[in-house]
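**Q** Just a sequence and a predicted model for now, questions to come.
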Amino acid sequence: MVMRRRTMAMFFDPAGTRYGVPTWPWRMAPPHLLTRRQLAACGLRPGGQPIAGQVLWRSRRYNAPGGVRAAYLYDVRLALPKRIASPAQRAALAKALTVRRTCPECGTDAGYVLSRHLGVCLECADAWEIAS
């Protein structure tokens, strides 16, 4: 438990004097500061606002510099609603995804995005491999 307290004290810098931006340990940030993912879950986006703070924690899972990871925080009071795609944008996206699923060899919709390595559906790739 002693190590945890030392780590918490090391990352506790709400004035931002040590790290240049207000910093808190894991799960100790004020409730009005949220990460991008937390904003997205609320249907919001940062909307161009600067970083309001950060959360730092030690992690052995990833090769972070010094074993310390960071999550940037944004003020929920300054966040804007997420943008919603127009019907034309949705139609264009659906068309592009259909092209990515359509095999250029046999012309069928494979039901999955085709591998860029093969360039064709699996059935056509198997038929080509057997013929070779």
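**A** Nice, thanks for sending it over.
**Q** only C-alpha atoms for contact and neighbour calcs from this point on.
**A** Noted.
**Q** Report the buried residues of the top helix by length along the chain.
**A** Using DSSP state H to define each element, the chain has its longest helix at helix 87-101. Taking 16 or more other Cα atoms under 10 Å as the neighbour-count basis, helix 87-101 is seen to contain the buried residues 98, 100, 101.
**Q** Would you quantify the distance from the second one to residue 117?
**A** Using Cα to Cα, to the nearest Å, we find residue 100 at a distance of 13 Å from residue 117.
**Q** and the comparison structure, right after this:
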Amino acid sequence: MTETTETGIEVYAYRHAPWYLLTRRQLRRLGLSPGKGRQEIAAEIRWRRGLRVAYLFDVGRAERVRPMTKAQARALDAAMRARRTCAGCRVVQDYCIPTSRGMCVPCFTGETVVDDDTPPPW
């Protein structure tokens, strides 16, 4: 089942797109990217009566993803450590702290005692 939009982009039903058309996530899983704005959207898939849309890119025109530099890796590590650090007890947890609470589960439930003299881990 294929349609065409007003702009000429083909529209496929969910799970009916050809094998060579992939989403950004599928390309990334293969170590590819559509390119920095150089590849046009080849098609789209729609599901849930057209309420959900995903854009598809041609795998043949995709480019290899550049490897991460050491500085980028350090910045990513620091950002993830900040997301895992509790604002209440300043302990780095094994999970990302929910932004809705802003603190770890023990602090949120009142199970930990906060020592205000502890310096932040960053």
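**A** Structure's in. What do you need? Computed from a predicted structure; not experimentally measured.
**Q** Superposing both, give me the TM-score.
**A** Superposed pair, TM-score by TM-score structural alignment, normalised by the length of the second structure: 0.64. Supporting alignment: 108 aligned residues with a Cα RMSD of 2.9 Å.
**Q** what about stretch 28-36 of the first structure, start to end distance?
**A** This stretch, stretch 28-36 of the first structure, spans 17 Å end to end (Cα to Cα).
**Q** List the buried residues in it.
**A** 29, 33, 34, 35, 36.
**Q** And the contacts of it?
**A** By Cα atoms under 8 Å, 6 or more residues apart in numbering, the residues outside stretch 28-36 of the first structure that reach it are 23, 45-46, 52-53, 55, 71-77.
**Q** what about residue 22 of the first structure, how many neighbours?
**A** 20 (other Cα atoms under 10 Å).
**Q** Aligned to it, what sits in the second structure?
**A** In the second structure, residue 22 of the first structure lines up with residue 10, judged by TM-score structural alignment.
**Q** before we move on, what about residue 84 of the first structure?
**A** Using TM-score structural alignment to pair residues, one finds that residue 84 of the first structure aligns to residue 67 in the second structure.
**Q** Same check on residue 44 of the first structure?
**A** Here residue 44 of the first structure is matched to residue 32 in the second structure, going by TM-score structural alignment.
**Q** Excluding chain neighbours, give the residue nearest to its match in space.
**A** Take residue 32 of the second structure and drop its neighbours on the chain: the residue closest to it by Cα to Cα, 6 or more residues apart in numbering is residue 64, 4.5 Å away.
**Q** Would you mind giving the buried residues of helix 87-101 of the first structure as CSV with distance to residue 67 of the first structure added?
**A** What follows is the buried residues of helix 87-101 of the first structure, written out as CSV (distance: Cα to Cα, whole Å):
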residue, distance to residue 67 of the first structure
98, 42
100, 39
101, 41
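**Q** Make sure the match of residue 44 of the first structure is actually in contact with residue 65.
**A** Yes. Contact between residue 32 of the second structure and residue 65 holds when scored by Cα atoms under 8 Å: they sit 5.2 Å apart.
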